[in-house]
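1. my questions are about this predicted structure, shown below with the sequence.
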Amino acid sequence: MPGESKVLWADSGSTQGGLAGAAFAVNGDARRALTLASTLAAVPRPGEGHTAQLFDILSTLAAADLTAARVAEAHLDARAILHQAGYPARPDQTWGVFAAESAGPAVTATRVGDRWRLDGIKPWCSLAGLLSHALVTARVSGPAGDLGRRLFAVDLRDLGIRVHDDAWVARGLCQVTSGPVDFSAVTADPVGDEGWYQRRPGFAWGGIGVAAVWWGGVVGMARTLYDSTANRTPDQIALAHLGAVDVAVTGSKLALGAAALAIDAGEADGPAGSLLAARVRALVARTVDEVVFRIGHALGPAPLALDARHAQRVADLQLYVRQHHAERDDAALGRMLVARGNAPW
């Protein structure tokens, strides 16, 4: 549990100080973020008894720089999936996970002799132009038709890959380009069998890791509010905003800590893991929205206009947290609760 760990959550004055300093030096640069991510080989994997420490590290990175955390989270998630599948990965490789689906045709995987090939367009492929490798989901086709989704490992230097970096116009996470990628007869290695990617126990855990990054970004913003009290005596309104921010940030911290315990205890597999991830992600996403709102009301335009780090953090986090699909994800959570057949409270 975070409160019992030797590592303090997102605390740059703790034993994570060196990590926070390294993340701060990234300062939104994606190449520096990849270099940092490649040094994190000793970071614990989720579900192996030290998940709270993993969440510590992700939130510490995010409190210092969201680009550093965004890149590291995806790389570490991919490495954890590869380990779970027993697929070898070299230390010099940098990885991403391209699992998003669009309303259009999906990437298809076709077996050709003893190899596989991928064809089609994959949306939301973050850093495809900088990473060396990626895990890519594709629809498997065969004589009987569509056989479902399967995960594949791909060398992104394959000549059949075309990256559309020019599609990314975001002002948040502006160097973490996440545009579409064209796959044309790209050689791929299967990772797990059909459906394994979504069936595996850790499928939902990656989403909670992303929430740990969101929470770290919130901590960075909350510190801006707290630090403002050193420059002038806060009035009643400022104190009310500070207190409300503390409640929201602390509540999300406790939820992430409880989630880490549940993962390590084997209580977050299958549907239980999906339910836990939906709850934690929704709670942290609400915390992001509330903290952005309250800091804006408490401090006005000054930090957005005059504090480059704060302005970038707000832009980065508001974009990143939109991976939570707001009311649509709330509706999905509601369906899970109804399917249980009894009230969960």
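-> That came through, no problem. Numbers count the residues shown, from 1 in each chain.

2. every contact and neighbour count from this point should use C-alpha atoms.
-> Will do.

3. what sits against the spatially most central residue of the chain?
-> The chain has Val210 as the residue nearest its centroid, 2.9 Å off, counting by C-alpha atoms, centre = their mean. Taking C-alpha atoms under 8 Å, 6 or more residues apart in numbering, we find Val210 in contact with Glu73.

4. quick one, helices of the stretch 51-200 of the chain?
-> 51-64, 66-85, 196-199 (DSSP state H, counting those that start in this stretch).

5. would you list the ones you listed in JSON lines and tack on distance to Pro91 and mean neighbour count?
-> Shown next, in JSON lines, are the helices of the stretch 51-200 of the chain (distance: least, C-alpha to C-alpha, whole Å; neighbours: other C-alpha atoms under 10 Å):
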{"stretch": "helix 51-64", "distance to Pro91": "19", "mean neighbour count": "29"}
{"stretch": "helix 66-85", "distance to Pro91": "10", "mean neighbour count": "24"}
{"stretch": "helix 196-199", "distance to Pro91": "22", "mean neighbour count": "16"}
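
6. dropping in the other structure now:
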Amino acid sequence: MAVRGVRFGGTSRGAEAPGAAPASFDAPALLRAAASCQGDPGPVLALLRVADGTPPVPGAGSTARLWELLASVAAADLTAARAVEPHLDAAAILAQAGVPWPSGTAWGVFAAESPDARLEGTDDGGAWRLDGDKPWCSLAAELDHAVVTAHVPGGRRAFAVDLRQPGVAAHPAPWASRGLSRVPSGPLSFAGVPARPVGGTDWYLRRDGFAWGGIGVAACWFGGAVGLFRTLERSAHRREPDQLAQAWLGEAERLLDSAAAVLLRAADAVDAGTAGWVEAHRARGHVASVCARMLAICGEAMGPGPLAFDEEHARRAADLTVYIRQHHGARDDAGLGRLVAARPADGTEGSW
């Protein structure tokens, strides 16, 4: 089965799935699983478990192709992307820390914090253990391992932990949204659970790869917007489009092209070793804005029908609405503004 891939350059959003991964990572099979999962992450997780070799990681010279793969998965199904993206992020984190990748496993990354939950890491003579609670652990009950951040003396530290061992318990959480409804994101509790340190104290937050991972999430958002565009384009072909329909389609094309250019530029900066949080905030903010506008365009252009009667479109719209809330809007723009304002004011440096 041919699966439409996503590319950031040219006019190939309808091309065959991009070869974004080494031969040991079967990108076409992954895209086929994403296209058939219909909001169920199970088939994608099963495929990740049987994948041979080390997953592709950003910063290794093919970051654009890697993010095209994420976008392609997301264009097929955003729930699939919510399973694949943290798995690949975990692989990148371990690679950046020099930790070997254990094949045959499905991974998550749990780094969220909450005033109502706290996870502590304790060093018992070189043998670390985790105790406490971690919020927002998506798909935790269905995963094998995770990179988890915990509080340690002097800051926070990342740990690789086997989620199948005694002392780990995933708790259900009420989920009112129709978006990402098959991605349970309740808390995990740990009771004296052995864990392996990944990097030193605060390394997880200070490494360049933290920003790179954030752009990878934006690539998934972009893929969701491409999926919306495909539905919008099919709708325009079903009848002779009037000027308004043409205007909406043209705006959507323009928005996707600009977002693809931003992601491609960020990918090049990652591979050049020059990408940090300025690039991440730019890319994430722009892509999130494009996604929000794409959701609005589809509603205006197609009316309530697809949201009411088209299961795939309704699920994609609901999923993307929830997913882009990982961007914090004006707060993230304020973070970008602080970085810009901190640059020298002597006229020798600046964005423009």
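-> Here it is on my side, so go on. Nothing here was measured: the structure is a model prediction, and the numbers come from that model.

7. is it fair to say the residue nearest to the centre of the first structure lies in a helix?
-> Yes: under DSSP: H, G, I helix; E, B strand; the rest coil, Val210 of the first structure falls within a helix.

8. can I get the helices of the stretch 51-200 of the first structure in CSV with distance to Arg223 of the first structure?
-> Formatted as CSV, the helices of the stretch 51-200 of the first structure follow (distance: least, C-alpha to C-alpha, whole Å):
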stretch, distance to Arg223 of the first structure
helix 51-64, 9
helix 66-85, 15
helix 196-199, 37
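
9. which among those helices is found nearest to Leu283 of the first structure?
-> Nearest to Leu283 of the first structure among those is helix 51-64 (15.6 Å), distances taken as C-alpha to C-alpha.

10. in the second structure, what stretch matches the closest one?
-> Mapped onto the second structure using TM-score structural alignment, helix 51-64 of the first structure spans residues 63-76.

11. the matching stretch vs the first structure - mean distance after superposition?
-> After superposition onto the first structure, stretch 63-76 of the second structure sits on average 0.6 Å from its aligned residues (mean C-alpha distance after the TM-score superposition for the first structure).

12. alignment lookup: the residue nearest to the centre of the first structure to the second structure.
-> Per TM-score structural alignment, Val210 of the first structure is aligned with Val217.

13. so for Val112 of the first structure, which of the helices of the stretch 51-200 of the first structure sits nearest?
-> Closest approach to Val112 of the first structure among these (C-alpha to C-alpha): helix 196-199, 21.1 Å.

14. what span of the second structure lines up against the closest one?
-> Using TM-score structural alignment, helix 196-199 of the first structure pairs with 203-206 in the second structure.

15. distance of the residue nearest to the centre of the first structure from Asn27 of the first structure?
-> Distance of Val210 of the first structure to Asn27 of the first structure, given as C-alpha to C-alpha, to the nearest Å: 19 Å.

16. aligned partner of Ala127 of the second structure in the first structure?
-> Match for Ala127 of the second structure (TM-score structural alignment): Arg115.

17. next up, the contacts around the counterpart of Trp95 of the first structure in the second structure.
-> Mapped onto the second structure by TM-score structural alignment, Trp95 of the first structure lines up with Trp107. With contact taken as C-alpha under 8 Å, 6+ apart, Trp107 of the second structure is in contact with 86-87, 90, 143-147.

18. reformat the residues you listed as TSV; add distance to Arg7 of the second structure.
-> Below are the contacts of Trp107 of the second structure laid out as TSV (distance: C-alpha to C-alpha, whole Å):
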residue	distance to Arg7 of the second structure
Pro86	21
His87	21
Ala90	24
Leu143	29
Asp144	31
His145	31
Ala146	29
Val147	29
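
19. quick one, strands of the stretch 101-250 of the second structure?
-> Under the criterion DSSP state E, counting those that start in this stretch, the stretch 101-250 of the second structure contains strands at 107-110, 119-124, 127-134, 145-152, 155-162, 168-170, 188-198.
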